[in-house]
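>>> I'll drop the sequence and a predicted model, then ask my questions.
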Amino acid sequence: MKILFYSSKDFEIPFLKEANSKNQKISFIKDALTSETALKAVGYQAISIFSGDDASSLVLEKLWDLGVKYIALRSAGHNNVHLTAAKNYGFKVANVPDYSPYAIAEHASALLLALNRKIVTASTQVKAYNFLQKHLMGFNIHGKKVGLIGTGSIGSAMASIMNGYGCTILAYDISPNYDLETKYNLKYVGLDQLCIESDIISLHIPLTEDNYYLINKERMALMKKNVVIVNTARGAHVNTVAIIEALEIKQIAGYCTDVYEKEAGTFFKDFSEIGIKDKVLKKLLSLPNVLLTPHQGYMTVEAVENIAEMTFNTLNSWNENRESRHEL
């Protein structure tokens, strides 16, 4: 089977080549999948895409007409794939769930600590030989109430980490895992109660129609003025315009995120010389109580190895006319 990998990044290609134990015919391009780049899949039976690629109904129609039958995501999230259309056409689609929950959870905790303790500001200062402490005040994580929205594998890993810091953990999930209550000093509550009581709120849920803009103006109005919001899930869980306003009027204290609702066309590219045109993103980045990283939560050696291996487990299954256990 010939496989085309869209959105290929230099650092992941060696891992993917190593995982290709059955020597399938593979090609890599840096282009993201779009309605235009879909034509590059001519002659391929399978493609592999990343979270920023466009697998909308229109793109799927083009891919199907070109002879593509299989789509392997190198991500857990799959909101960029129109699954109903994919099923109607006859595609087989699979993702890579649970490739390394601790990679994401550890990044979430790192963002929280870095923003709270002003690590970026302090590093910039001392490199300029400024050793003053005037603007470096943070707060203890220990003893705080942490609200976890989502307690799947990543949320559970975050619960473990926050429990280790000595936090009280509130959680909201449409499918609660009550084993976590005794394991991590965790209590399930309603979403509004979580927003009202938490000092820190961290999101760990897949993006669906029901939780689009889950964090909006109305919910932030419920929150404490000293709350810090952490988002390593999906950018569209948060209304960016609303959170900018809340940060500016000091309705909330901080926002640290690894994702952004309009990543397509900006993330995974270098604009350091020409700048960006997205005015909302520019405004977000200009705020002193915001820390944003470029969707790098999954970037650990262990996670990338697992992604490569799980991707090829799926592709090998399809090549041998077997179902993949990760099919969506």
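Yes, it's here.
>>> contacts and neighbour counts: CA atoms only from here.
Will do.
>>> Locate Trp64 within the secondary structure: which element?
helix 57-66 (DSSP states H and E).
>>> So which other helices or strands are in contact with the helix or strand that that helix is followed by?
The helix or strand immediately downstream of helix 57-66 is strand 70-73, counting by DSSP H and E. Here strand 70-73 touches strand 46-49, strand 92-94, helix 301-319, going by 3 or more C-alpha pairs under 8 Å, 6 or more residues apart in numbering; DSSP states H and E.
>>> most packed of these?
When these are scored by mean count of other C-alpha atoms under 10 Å, the highest mean neighbour count falls to strand 46-49 (a mean of 24).
>>> other SSEs contacting the helix holding Trp64?
Short answer (3+ C-alpha pairs under 8 Å, 6+ apart): helix 57-66 packs on helix 83-89.
>>> re the thing from before, out of the helices and strands packed on strand 70-73, nearest to Lys282?
Checking the helices and strands packed on strand 70-73 against Lys282 by C-alpha to C-alpha gives strand 46-49 as the closest, at 27.4 Å.
>>> Redo the helices and strands packed on strand 70-73 as CSV? Include distance to Lys187.
Below are those laid out as CSV (distance: least, C-alpha to C-alpha, whole Å):
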stretch, distance to Lys187
strand 46-49, 37
strand 92-94, 33
helix 301-319, 29
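>>> Presented hereafter is structure B, for comparison with structure A:
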Amino acid sequence: MPDSKNTDLVSFYVNAATREHTVRSYRAAVEHYERHWGGLLPATPDAIAQYLSHYADKLSSSTLAHRLAVLAKWHNEYGFPDPTKAPLVKQVMKGIRQTHPYQPKQARPLQLEELDTIIQSLDSLITESKDYWQRLRHIRNKAILLLGFWRAFRADELTNIYIEHVIVIPNKGMSLYLPNSKGDRNNKGTTYKVPALQKLCPVTAYQDWITAAELTEGPLFIGIDRWGHFNQHNMTPNTIINIVRDCARDAGLEHPESFSSHSLRRGFASWADSNDWSLKDLMEYVGWKDPKTALRYIDSYNRIQQRFIEPLK
């Protein structure tokens, strides 16, 4: 016979299966419809169509499609008819896509030369900083950038690294285990190998950070507030984005706002492509399953231009 304890366990594992990012995204979409738009749930097809029309020129069609998916999920979960499947709603979405074509925005890849410039800037700041806690931030940021670049990690992967899941192999590199990530749909966990390099070494940067911060367990990358207190919780992906941009700005790179955490992933893919990695090797290293996904990260235009197009004189 089922009891309350087993019921609680079922709820626990159901909640565990839903990623935190997914929960936040779901909550934000419902809140946008109810609070910002002023819509009522359950909704009618006409109300959904008006909602879409109102934001057609304000939000991308992909964002609106995501909002529709969330609203559909809400109605299905609570046993109401799904208004998003109505012909009117589908027709409005089709019209929005035709009238407001959406070109996905891509983060500017952080090229290896730019990464080198940033690391040199951070090294100078580490040496010159008289504030102990500010120096720690620079050491941490250096580790974030180098590990993120050479393993082509997304921000959510960087924030999900735990020290107890990292093994350093002297003079060779290190391995780290991620229990789950966006690309690991079945939550099987993935082990990544990280190389030790002569220059811009992610392993040395990792060791410098945990030594300076005296960290032995818990999240690898944690926040440090203005008073020098550690935040023992995982950093957020948005914090990683801000760190990349701030470091680019401090190093004097142009248009630092064009960088994001994805710039590390795109930058590595660009570096691997320019060094003649095969698509298969790149996919295996990063963990991509679909070639179309990998190709979105590779900017081969410059290579084609250099090889086959004679420059103007």
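Yes, it's here. Remember, predicted model here, so these are calculated numbers, not experimental data.
>>> What's the TM-score once they're superposed?
In this superposition the chains share a TM-score of 0.26, using TM-score structural alignment, normalised by the length of structure 2; 152 aligned residues with a C-alpha RMSD of 7.2 Å.
>>> rewinding a little: so which of the helices and strands packed on strand 70-73 of structure 1 is nearest Ser160 of structure 1?
helix 301-319 (18.5 Å).
>>> on contacts alone, who are the packing partners of that closest one?
Counting by 3+ C-alpha pairs under 8 Å, 6+ apart, helix 301-319 of structure 1 packs on helix 13-19, strand 70-73.
>>> Name the stretch among these that sits most buried.
Highest mean neighbour count of these: strand 70-73, a mean of 26 (counted as mean count of other C-alpha under 10 Å).
>>> Check which element follows the helix or strand that contains Tyr255 of structure 1 along the chain.
Assigned by DSSP H and E, Tyr255 of structure 1 belongs to strand 254-257. Sequence-wise, the next helix or strand downstream of strand 254-257 of structure 1 (DSSP H and E) is helix 279-286.
>>> Which helix or strand lies directly C-terminal to that following helix?
strand 290-292.
>>> Any buried residues in that next one, and which?
Val290, Leu291, Leu292 (16 or more other C-alpha atoms under 10 Å).
>>> my guess is the last one meets Ser286, correct?
No: using C-alpha atoms under 8 Å, Leu292 of structure 1 is not in contact with Ser286; the gap is 10.6 Å.
>>> Next, count neighbours for Leu66 of structure 1.
Leu66 of structure 1 sits with 17 neighbouring residues when counted by other C-alpha atoms under 10 Å.
>>> coming back round to it: pick the one among the buried residues of strand 290-292 of structure 1 closest to Leu58 of structure 1.
Of those, the one sitting nearest to Leu58 of structure 1 (C-alpha to C-alpha) turns out to be Leu292, at 31.7 Å.
>>> Can you tell me how far that closest one is from Ala242 of structure 1?
16 Å (C-alpha to C-alpha, to the nearest Å).
>>> same thing with Gln193 of structure 1?
20 Å.
>>> quick one: the helices in the stretch 151-300 of structure 2?
155-158, 202-213, 237-250, 262-274, 279-286, 291-296 (DSSP state H, counting those that start in this stretch).
>>> and stretch 124-137 of structure 2, how far apart are its ends?
With C-alpha to C-alpha, one end of stretch 124-137 of structure 2 sits 13 Å from the other.
>>> Which positions in it come out as buried?
Applying a neighbour-count criterion of 16+ other C-alpha under 10 Å, the buried positions in stretch 124-137 of structure 2 are Leu125, Ile126, Trp133, Gln134, Arg135, Leu136, Arg137.
>>> Okay, and which of those map to helices?
Leu125, Ile126, Trp133, Gln134, Arg135, Leu136, Arg137 (DSSP state H).
>>> close enough to count as contact, the second one and His138?
If I follow you right, that is Ile126 of structure 2. Yes: using C-alpha under 8 Å, Ile126 of structure 2 is in contact with His138, at 6.1 Å.
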